[in-house]
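Q: dropping the sequence and predicted coords here.
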Amino acid sequence: MSLIESISGILIAKNPTGVQVQIGGIVYNLSISISTFEKLPDLNQPVTLLAHLHVKEDILNLYGFELLSERALFLNLNTISGIGPRSAMNILSGTTPSEFKQKIINSDVQSLTSIPGIGAKTAKRIIVELKEKFSISDENDDGLSFSDQPDSLISKDAKNALKSLGYKANQISKAFSEISKDGKVIDKLEDIIREALKRM
């Protein structure tokens, strides 16, 4: 589990690659993708971003995401040799998580190389590293949308939240099964919880 799950505060500065969020007397700098930038509120308005704290030696960097699926792809890309956080964020700015996942499953090297920051060798490496993982997630991911692989955090977090509300494991499993049968694409934790509660 990440040390910092999310950041909530006042948005005081933004550009296509980064934001500044003020929480009390502290201002945090977070790197973001263009897709997250496009969904930001106006300046001086409240904002909440999912977060990842990347630690390398004595350097700490915060990355912010509007969607769980975006953070999931970022974390997956960081498991691949030769792709660091900056490259992963550039990739996120050039595609959506669902589009990227489909390119991997289809072994579509040509489409992958059209994304800024991905050459032919890198595209092939990404396919080798992630194709099986993404294919398995399609079969065993409770029928929900692209989640926080490799740990399926979106499903686990939703189930844990429901358990904390007093629901039993069999009730939760039944609700998730019904959501899966409905074929709904759900990308936000609160939406999954809401859908599950409707079925309790």
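A: Thanks, I have the structure now.
Q: use CA for all of it now, contacts and neighbours both
A: OK.
Q: centroid-nearest residue for this structure?
A: The C-alpha lying nearest the average C-alpha coordinate of the chain belongs to Arg71 (Cα atoms, centre = their mean; 2.5 Å).
Q: how much space separates that one from Gly24?
A: Distance of Arg71 to Gly24, given as Cα to Cα, to the nearest Å: 25 Å.
Q: helices of this structure, start to end?
A: Listed in chain order, the helices of the chain (DSSP state H) span 34-37, 68-77, 85-93, 97-105, 109-113, 120-140, 153-164, 169-182, 189-198.
Q: ranking the ones you listed by burial, who's on top?
A: Highest mean neighbour count of the helices of the chain: helix 68-77, a mean of 23 (counted as mean count of other Cα atoms under 10 Å).
Q: now for that helix, which elements pack on it?
A: Packing partners of helix 68-77 (3 or more Cα pairs under 8 Å, 6 or more residues apart in numbering; DSSP states H and E): strand 46-56, helix 85-93, helix 97-105.
Q: now with 6 Å?
A: Applying 3 or more Cα pairs under 6 Å, 6 or more residues apart in numbering; DSSP states H and E, one finds that helix 68-77 contacts no other helix or strand.
Q: presented hereafter is structure B, for comparison with structure A:
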Amino acid sequence: MIEFISGTLVSKNPTSVVVEANGVGYKILISVTTYQKLPSKNENCKLLTYFHVREQEQTLYGFSSEEERSLFLQLTSVSGIGPKLAQGALSGATPRELKKAVVLNDIKYLTSIPGVGKKTAQRLVVELKEKFSKETGIPIAELEESYSLETFGEENDTFSESSEAVLALVSLGYSRQVATSAIHRVLKAHPEGLAVSELIKRALRHT
């Protein structure tokens, strides 16, 4: 396992970076949370990593803190949640916010995170609430209804249009909170959904 990579930050965007170490350029996928903590390009950068190997796919994921990496691994331990979706969840909330929402059974908050749908939110609550309660010291909230893992089904492990729009706004210089709030207001007015480009245009009117 590659524990961390330290080197020169060659390029960066809200979803990935390239770090040069000993003459080799490593492409590393990151969350928006990590992106906001990166140094300027051409400066030294150190990222904790997780090396994901799956058949013909080999991907490096990077994290700015051990807390974020640990939460990433906990999320991917949940049935049906892969690295991309876990990274999307980390882009939409801080580790503390995410754990608190799971413990308190706050489905509304969890589904406001880019990439997290209702079924995924329910699965997170069922499988991680006890562990997160012990870590945070927050008492477990009673479930409003009974959930069965068998009823959850599979969920597409890709970023939704809303998550892409949030990342685009962040790349334009808006904070994650402002971007997420703007996207939510647009989607509330257009529950039928919009194309990413149109979603971004309308969201800019709310920032």
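A: Alright, I've got the coordinates. Everything numeric in this text was worked out from a predicted model, so none of it was measured.
Q: now the residue mapped onto Ser40 of structure 2 from structure 1. Nearest residue, chain neighbours left out?
A: Counting by TM-score structural alignment, Ser40 of structure 2 lines up with Asp42 in structure 1. Excluding the flanking residues, the one nearest Asp42 of structure 1 by Cα to Cα, 6 or more residues apart in numbering is Leu11, at 7.5 Å.
Q: distance of the counterpart of the one you found in structure 2 from Asn42 of structure 2?
A: Superposed on structure 2 with TM-score structural alignment, Leu11 of structure 1 falls opposite Leu9. The gap separating Leu9 of structure 2 from Asn42 of structure 2 is 5 Å, by Cα to Cα.
Q: mind checking which of the two has more residues around it?
A: Leu9 (22 against 13; other Cα atoms under 10 Å).
Q: now the helices of structure 1 in TSV, with distance to Pro16 of structure 1?
A: Converted to TSV, the helices of structure 1 look like this (distance: least, Cα to Cα, whole Å):
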stretch	distance to Pro16 of structure 1
helix 34-37	5
helix 68-77	15
helix 85-93	9
helix 97-105	18
helix 109-113	22
helix 120-140	24
helix 153-164	26
helix 169-182	35
helix 189-198	25
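Q: for these, which one sits closest to Glu57 of structure 1?
A: helix 85-93 (14.2 Å; Cα to Cα).
Q: how big is the offset of that closest one relative to structure 2?
A: Aligned to structure 2 and superposed, helix 85-93 of structure 1 gives a mean residue distance of 0.8 Å (mean Cα distance after the TM-score superposition for structure 1).
Q: what does stretch 123-134 of structure 1 give?
A: Counting by mean Cα distance after the TM-score superposition for structure 1, stretch 123-134 of structure 1 comes out at 0.6 Å.
Q: residue range for that stretch in structure 2?
A: By TM-score structural alignment, stretch 123-134 of structure 1 lines up with residues 121-132 in structure 2.
Q: what's that stretch in contact with?
A: Lys99, Val102, Val103, Ile107, Leu110 (Cα atoms under 6 Å, 6 or more residues apart in numbering).
Q: what's the answer for stretch 10-30 of structure 2, then?
A: By Cα under 6 Å, 6+ apart, stretch 10-30 of structure 2 touches Gly7, Thr8, Leu9, Ser31, Val32, Tyr35, Lys41, Asn42, Leu60, Tyr61, Gly62.
Q: is it true that the first one touches Lys41?
A: When you say that, I think you mean Gly7 of structure 2. No: using Cα atoms under 6 Å, Gly7 of structure 2 is not in contact with Lys41; the gap is 11.1 Å.
Q: neighbour count: the two, which is higher?
A: Remark: of Gly7 of structure 2 and Lys41, Gly7 carries more neighbours, 20 against 15, as counted by other Cα under 10 Å.
Q: might you report the residue contacts of that one?
A: Applying Cα under 6 Å, 6+ apart, the residues contacting Gly7 of structure 2 are Val19, Glu20, Ala21, Asn44, Cys45.
Q: what's the burial count for the first one?
A: Val19 of structure 2 sits with 27 neighbouring residues when counted by other Cα under 10 Å.
Q: before we move on, what about the last one?
A: By the measure other Cα under 10 Å, the count of residues near Cys45 of structure 2 is 19.
Q: quick one on the thing from earlier: look up how far Asn15 of structure 1 lies from the match of Ser40 of structure 2.
A: 12 Å.
Q: any idea what Leu92 of structure 1 aligns with in structure 2?
A: Checking TM-score structural alignment: Leu92 of structure 1 goes with Leu90.
Q: skip the chain neighbours and tell me the closest residue to that match.
A: Leu90 of structure 2's closest residue in space is Ser31 (Cα to Cα, 6+ apart), at 6.0 Å.
Q: which residues touch the aligned residue in structure 1 for the one you found?
A: Ser31 of structure 2 maps onto Ser33 in structure 1, with residues paired by TM-score structural alignment. With Cα under 6 Å, 6+ apart as the criterion, the residues that contact Ser33 of structure 1 are Thr17, Met89, Leu92, Ser93.
Q: now those in a markdown table, with distance to Asn170 of structure 1?
A: As requested, the contacts of Ser33 of structure 1 are exported to a markdown table (distance: Cα to Cα, whole Å):
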| residue | distance to Asn170 of structure 1 |
| --- | --- |
| Thr17 | 43 |
| Met89 | 38 |
| Leu92 | 36 |
| Ser93 | 40 |
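Q: having no further points to raise, I will conclude here.
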